[in-house]
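Visitor: Kindly return the folded structure for what I paste below:
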Amino acid sequence: IAEQYGLQTYSDLQRVNGQLVFGAEYDFFERQDGYDKLCDTYDLSFRSTSDMDMGLKYQAINSGKIDIMPVNTTDGQLAQADVTVLKDDKGMYPSYQCGIVVRQEILDKYPELVPALQKLDRILTEADMQKMNYEVETEKKEPADVAKAFLKKKGLIKGGAR
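Guide: Below is the predicted model of the structure:
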């Protein structure tokens, strides 16, 4: 669909207003930052909508039952899906990236935390998270084992117990 209509951004969806089927988890249609905000911000309309279980939306898009869906860029299935992630060109969604927050009094008391925490800065990318989520969700690997393998690969831990 993205290639067929040359879609790269959310704004590009205006060219196909009223033509596509939008699918999402039921709560996306209820959330403040969900369906209504998307349609209002980008002046969008869809031929129809379908609410579905989160685990089924990738099956639905791959089988052609829906044309467009919201994703988390760290979804495990996204790593294997034949989809195009459109750019939120109006910045409607805030960044949901995680960060570490430590009170200054703790850092003053335990200054050795500073270099340890700095090793974690920017170590995890969306692609890394997609891959690890895929290993847990689809390949059914243990989360602790997947995390341990990642930390070993990054040189933050050596072998041994969990």
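
Visitor: alpha carbons only for contacts and neighbour counts from here, please
Guide: OK.

Visitor: Most distant residue from the centre of the chain?
Guide: residue 109 (36.2 Å; CA atoms, centre = their mean).

Visitor: in stretch 58-65, what's buried?
Guide: Using 16 or more other CA atoms under 10 Å as the test for burial, stretch 58-65 gives 58, 60-61.

Visitor: Please state the offset of stretch 46-53 from the chain centre?
Guide: In terms of CA atoms, centre = their mean, to the nearest Å, the centre of stretch 46-53 is found 19 Å from the chain centre.

Visitor: Also this sequence, please, to line up against the first:
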Amino acid sequence: MIASQLTFGAEYDFFEREDGYDALCKTYNYQFKATMDMDIGLKYQAINQGQVDVMTIFTTDGQLSNDQIVVLEDDQHFYPSYLCGNVVRSEVLKDHPELKKVLNQLAYKIDDLQMAKMNDLVESQGKEPREVARNYLKEINLLKE
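Guide: The predicted structure is shown next:
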């Protein structure tokens, strides 16, 4: 298997977690040549410089939208889905019931690639999160000014 020729990189806590490195290797029957602890902010630099060959990522990482990185499918469903959602206190909805309809309009409107692109605008291009969100809502016709 090719994993034995590759260096795996992740944040230090991934190697300590019950659902981390050991569990991943067991699930996929991987045995990597080496491992490297990485700072979360330096992982894309590490892979681009060849310090690691494989790394953990979030599919909404801003840098992922710009890099030539292949995201492998988790066909063993090792990781649970981390789809985002809106959380609103019940008393707020009681006082403002119209919010439920408005917030439900966002359901399934942002996929991982779109979120990664928006994160990149904020992280790499210095855009304000509020501006990025506003532009996206205009683009999908949920906000009119």
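
Visitor: Fetch the TM-score of the aligned pair.
Guide: Put the two chains on top of each other and the TM-score (TM-score structural alignment, normalised by the length of the second structure) is 0.88; 145 aligned residues with a CA RMSD of 2.0 Å.

Visitor: quick revisit: nearest to residue 154 of the first structure, of the buried residues of stretch 58-65 of the first structure?
Guide: residue 58 (30.2 Å; CA to CA).

Visitor: Hmm, residue 75 and that closest one touching each other?
Guide: No. Counting by CA atoms under 8 Å, residue 58 of the first structure sits too far from residue 75 to count as a contact (10.1 Å).

Visitor: on that earlier part again, residue 25 of the first structure versus the residue farthest from the centre of the first structure, what's the distance?
Guide: Distance from residue 109 of the first structure to residue 25 of the first structure, counting by CA to CA, to the nearest Å: 45 Å.

Visitor: Counterpart of residue 134 of the second structure over in the first structure?
Guide: Alignment note: residue 134 of the second structure maps to residue 148 in the first structure; criterion TM-score structural alignment.

Visitor: cool, residue 35 of the second structure as well?
Guide: Here residue 35 of the second structure is matched to residue 49 in the first structure, going by TM-score structural alignment.

Visitor: Name the nearest residue to residue 158 of the first structure, ignoring sequence neighbours.
Guide: Nearest-residue entry for residue 158 of the first structure: residue 152, 5.9 Å, with adjacent residues in sequence omitted and distances by CA to CA, 6 or more residues apart in numbering.

Visitor: Surely that neighbour is within a strand?
Guide: No. Assessed with DSSP: H, G, I helix; E, B strand; the rest coil, residue 152 of the first structure is helix; it does not lie in a strand.
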